[in-house]
Structures are given as structure tokens and as C-alpha cells.
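Q: Okay, predicted coordinates and the sequence, questions at the end:
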Amino acid sequence: MFLIDRDAQIVHAVNAFGQLTSGHVRALFFKGLSDTPADRRLRILTDRKYLARLERPNPGGNKGGRGQFIYQLGPMGWKLCRGDSRYWPYRAVNPHTLSIASAYVAIKSLEEGGRFEVTRYATEPKNWRTIGGVELRPDLYVEVVDHQRQQSYAWWVEVDMGTERKAQIKEKLERYYHAWEHSADSGFETWPLVVFLVPDVERQDELQRLIRQGTEDAQALFEVRLSNEFPPAGLSM
């Protein structure tokens, strides 16, 4: 069945991130409009099996009304994006996946003033890179141009849920540093800044301590920010 351009963009975005909330879809494709047009298109795409939806439990309990719907690929959307491979939907809401999407939506919000433009983004596994013999698996890769300053920014975003142990974080930091040492072979004109997005100040302090334990050169490769403070105003990283 033929899809209008925006519907196809919605389906491909859901494919890229795995899951999106209705709020993500509104922010990315229906900015400045009421909820009605987005809800109508999401309902149509769901009825036509391009999308399937899960309901996020309402934190207020049954008294608070229904929770927000989460959208993922339906059978038709899977076929559109992934061909004839076996349909394998999520069985539950994935908070990490949704947090990655929220980070991207926050970056896209920079475009509202016209000064910034997101020129490229990639999610797993398309953003994975092997550099210097080590594999990097960030959650999100984004390139942004600041038209006013005529400057480009590139980020590898790591959405930290506070569940990885210190040894895992240290290994991840070492991989990025090793890749940076071999950056001449990477093809990057601007080496991406690795931004860890963390849920609270305690976790932010913990990751910053781990970064300071590395070599002085390595420390400049990383930034640790609270999820609700990203991206920073003016991109002054």
C-alpha cells in the first residue's frame, strides 16, 4: 500500500530507533501542530500494520488515566524497512531505546531557531565503527552544523542508565581512546566528542572520576551530562 512521504518517514524513524513514543513522533514530524494530526496518522499506520503499539504503564496508576503509547514496527512496516526477514517485535517497552530517541529529539530541537541543522544521524548498528582494531558501539551518532559560527559538531552519544559496572565503563573509555590514537585511519574530519548522558548527579560524578583516572589526553575526548541538560545551550561543550 502506498504511503505518503511523512508516513514513510515516521515508519523509517521507528525502525531506526526501535521504539518511539507518540510524543517523539509529534516532536519530530508534527512540530507546532495540535496532537490531533499526529494521533490520526499514528492510528492509520497502526490499523494498516505499519506500526504496532504498546502502552507505557501510567506512573500514576489507574487513577491517572491511560499511559502514553509506544510505537514499534508492525508486520507491514517490518517488511518495508527490513525486507522478508522474520518479524521480531519487542515484547515490552524498552526504556534505554526510548532514552536514545529522547536524546535525538533534544538535538533536533536545536533546529527551531534556524541557526543549527542536524546534517546526519545514525543509530545502532549503522553507527558502529571499527577503528584501530577495536569496535565502537555508541547508542547514537549525530552531526550538527552551526550556520552562524560556520562550525560543525560531531557526537557519539552513550545513554547511560546507571546499570553498567565500573569495569565496563573503563573498558568503553579505553576503546574510545584507542580509536582516537588511530584516528588518522578513521575517515573523520572532526573527531566526535563522546557524550555520556546520565540519569543523576551521583552517576555523573562517578563517570567523571573514571574519566579523570585516564591519561590527560584522553580526558578531553569525553563529556558527561545529565540527560535533561543535553544538548547544552549554544553547544558550548
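A: Great, that's in hand.
Q: make it CA atoms for all contacts and neighbour counts henceforth
A: Will do.
Q: packing partners for the longest helix along the chain?
A: Counting by DSSP state H, the longest helix found in the chain is helix 166-181. The criterion is 3 or more Cα pairs under 8 Å, 6 or more residues apart in numbering; DSSP states H and E, and the helices and strands that helix 166-181 contacts are strand 134-136, helix 201-212.
Q: the strands in the chain, which residues?
A: For the chain, the strands identified by DSSP state E occupy 20-21, 51-55, 69-73, 116-123, 129-131, 134-136, 140-146, 151-159, 193-198, 222-226, in order along the chain.
Q: Contacts for the last one, please.
A: Taking contacts as Cα atoms under 8 Å, 6 or more residues apart in numbering, the residues outside strand 222-226 that touch it are 193-201, 204, 207-208, 211, 237.
Q: Reformat the strands of the chain as CSV; add distance to residue 34 and mean neighbour count.
A: Shown next, in CSV, are the strands of the chain (distance: least, Cα to Cα, whole Å; neighbours: other Cα atoms under 10 Å):
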stretch, distance to residue 34, mean neighbour count
strand 20-21, 16, 24
strand 51-55, 21, 20
strand 69-73, 17, 24
strand 116-123, 24, 18
strand 129-131, 40, 15
strand 134-136, 40, 14
strand 140-146, 28, 20
strand 151-159, 30, 19
strand 193-198, 30, 22
strand 222-226, 29, 20
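Q: second one coming, line it up with the first:
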Amino acid sequence: MKLSDAQLSILELLKDCRYASTRQLADLYFANSHSPRTATRRANLATKTLFEAGYIARLKRRIGGRRAGSGSYVWSITKTGLKHLRLNDPQIQVRFRNRYEPTAHHLEHTLGITQVYVELKKLERLGKIELEAFSFEPASHRSFAKFTQNVILKPDAYTKLVVGNEEEFIFFLELDKDTESLNRIVNQCKKYIQYFNTGIEQRETGIFPQVVWVVPDRKRQTAIENRIQEEINSYWTLFEVINLEEFPDFVIGDSDE
């Protein structure tokens, strides 16, 4: 079956991000449409073809409910879809895909990371940045030794970008939905500090990525900032806490510092 470039891009994305909504696919691959409604319609046609071919699956759960319209559908790649991609890339693993519906929390979190990627691609289309790399889990993971134990650091994403055609920035991204305790947030920060102290990332890239916590609101932002300053103040500069709405301005604003 011959697929369009957009349909192939959708499969590639779903292979990496696990879940994406129709609205996110419209923003990514049909942004050149005359209107958002047209973009959604084109995304619907693309996903319809992929769905009928068995390349993607549609979740029962919809983002925003039925009133949100067709843009609220959520998609994942199937084993058949992975096999199709493997025709051009034999290194792709055709692994078993969980047929069970994800929990609401897991889905919201995963779609949130996909949305961060969408926001970066929007900035790239506007000429604000050049997105050199973006890795979803598990490609974003890092492993290191702590005494005799192997530790795996699991950022939600890793990204490298250029702002203003000059400055390169590298981030580990952590998406927070105000569902984890502050103790757990701090413990994750301490794991980043342990990895920082190994020097592995610095030897490979020359710099340690800034760890950016993306949070839902200012109340949560303040709570996490205060807790980090209280418990790991000497490593405060490794971390940044922002809300999702501020994320585009944060990325572009770094070029002015």
C-alpha cells in the first residue's frame, strides 16, 4: 500500500511517542491548511486510511469527550504499522503492543509529552528554532553505575535545539501533572544530580542538559521551585520549572540571555 509522506510521518511519530490525538496530528502535518477545520479534516482522512489498513488503532477514550469532535480521537501504532515501517528500516523492532486501554493518567501524561513536541515543531515552522533532536521514552533514557548497581534515569524526553541560528540548547524534559508528591519530584532531581556527577553526558556532548520540569500551573511551579531550593540548592542551576504555556517563550527567551 502506497502511503503519503504525511501518513508515513504519522506512523513514525506514533512509533516513537506511543499516543497522539487527531488535533496534534493536524498541527504537525497539516498546518499549511487554509483553516484549523481543514487541517483537522485532512488529518481525519489520513488517519481513516491508516486505520482501515490496520496500521493504527483508535482508543475508546477521547480527549475532551464527544463534544470535542473528531479532533479528540487518540491514535497508536499497531504491529502491522510497525511491520510497514520496517520495510524501509530493518532496525525497527516489531514488538508486541499492549491491546489494553491506557489509564487516564498515563494517557494524559503521554499526550502531554507529545504536545511539547508539537509546540517545538510550531516554533521551528515559524523559524524561531531549529529542532536538531527530540527523543521520546525509552530513547531518552540514560544508564549509569552507582557503586555496584546499574541505575536508569528516565527523562520523559530529551531535546537539542538551536535558537537564533547560533545558540544550542539541550534539555531533559519532565512533565508534571501535579499527581506526584514533592518528595518524589526531589528524589528524581537527586537522580539527575547523581548522573551529572558521573560526567558521562559532559564527556559525550560537552555539556549537561538543563532539566526542565513542565508543570500545569504557577502554584505547582512555586511549590516545586521552593522544594528544590530547600533540599538541593547547591545544584539549583541544573533545574528549571515552567508551565506548558510558558514553554515556547522559555525556549525562545533563552536566546536573549
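A: Great, that's in hand. Since the model is a prediction, treat every value here as computed from it, not as a measurement.
Q: As a markdown table, the contacts of strand 222-226 of structure 1 with distance to residue 62 of structure 1 would be great.
A: A markdown table is the format used below for these (distance: Cα to Cα, whole Å):
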| residue | distance to residue 62 of structure 1 |
| --- | --- |
| 193 | 43 |
| 194 | 40 |
| 195 | 37 |
| 196 | 35 |
| 197 | 31 |
| 198 | 30 |
| 199 | 26 |
| 200 | 28 |
| 201 | 31 |
| 204 | 34 |
| 207 | 37 |
| 208 | 40 |
| 211 | 43 |
| 237 | 42 |
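Q: Next, find the distance separating the residue lying closest to residue 11 of structure 1 once chain neighbours are set aside from residue 12 of structure 1.
A: Excluding the flanking residues, the one nearest residue 11 of structure 1 by Cα to Cα, 6 or more residues apart in numbering is residue 77, at 6.3 Å. Distance from residue 77 of structure 1 to residue 12 of structure 1, counting by Cα to Cα, to the nearest Å: 8 Å.
Q: now do residue 91 of structure 1
A: As defined by Cα to Cα, residue 91 of structure 1 lies at a distance of 20 Å from residue 12 of structure 1.
Q: Between those two, point out the one with more neighbours.
A: residue 12 (17 against 7; other Cα atoms under 10 Å).
Q: close enough to count as contact, the more buried one and residue 81?
A: Yes. Using Cα atoms under 8 Å, residue 12 of structure 1 is in contact with residue 81, at 6.7 Å.
Q: residues touching the counterpart of residue 221 of structure 1 in structure 2, list them.
A: Residue 221 of structure 1 is assigned residue 238 in structure 2 as its aligned equivalent, the criterion being TM-score structural alignment. Contacts here follow Cα under 8 Å, 6+ apart; on that basis residue 238 of structure 2 touches 209, 210, 211.
Q: if we can go back for a sec, closest to residue 127 of structure 1 out of the contacts of strand 222-226 of structure 1?
A: residue 194 (13.1 Å; Cα to Cα).
Q: rewinding a little: mind putting the helices and strands packed on helix 166-181 of structure 1 in a markdown table, distance to residue 170 of structure 1 included?
A: Shown next, in a markdown table, are these (distance: least, Cα to Cα, whole Å):
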| stretch | distance to residue 170 of structure 1 |
| --- | --- |
| strand 134-136 | 13 |
| helix 201-212 | 7 |
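Q: can you tell which of the ones you listed is closest to residue 173 of structure 1?
A: Residue 173 of structure 1 sits nearest to helix 201-212 of all those, at 7.5 Å, using Cα to Cα.
Q: mean distance, that closest one to its aligned residues in structure 2?
A: Once fitted to structure 2, helix 201-212 of structure 1 is off its aligned match by 1.1 Å on average (mean Cα distance after the TM-score superposition for structure 1).
Q: where's residue 140 of structure 2 relative to residue 13 of structure 2, distance?
A: Shown here: residue 140 of structure 2 relative to residue 13 of structure 2, a distance of 15 Å by Cα to Cα.
Q: what's the answer for residue 207 of structure 2, then?
A: Computed with Cα to Cα, the distance linking residue 207 of structure 2 and residue 13 of structure 2 is 28 Å.
Q: which one of those two has more residues nearby?
A: Set side by side, residue 207 of structure 2 and residue 13 show more neighbours around residue 13, with 19 against 14, by other Cα under 10 Å.
Q: Understood, closing this out.
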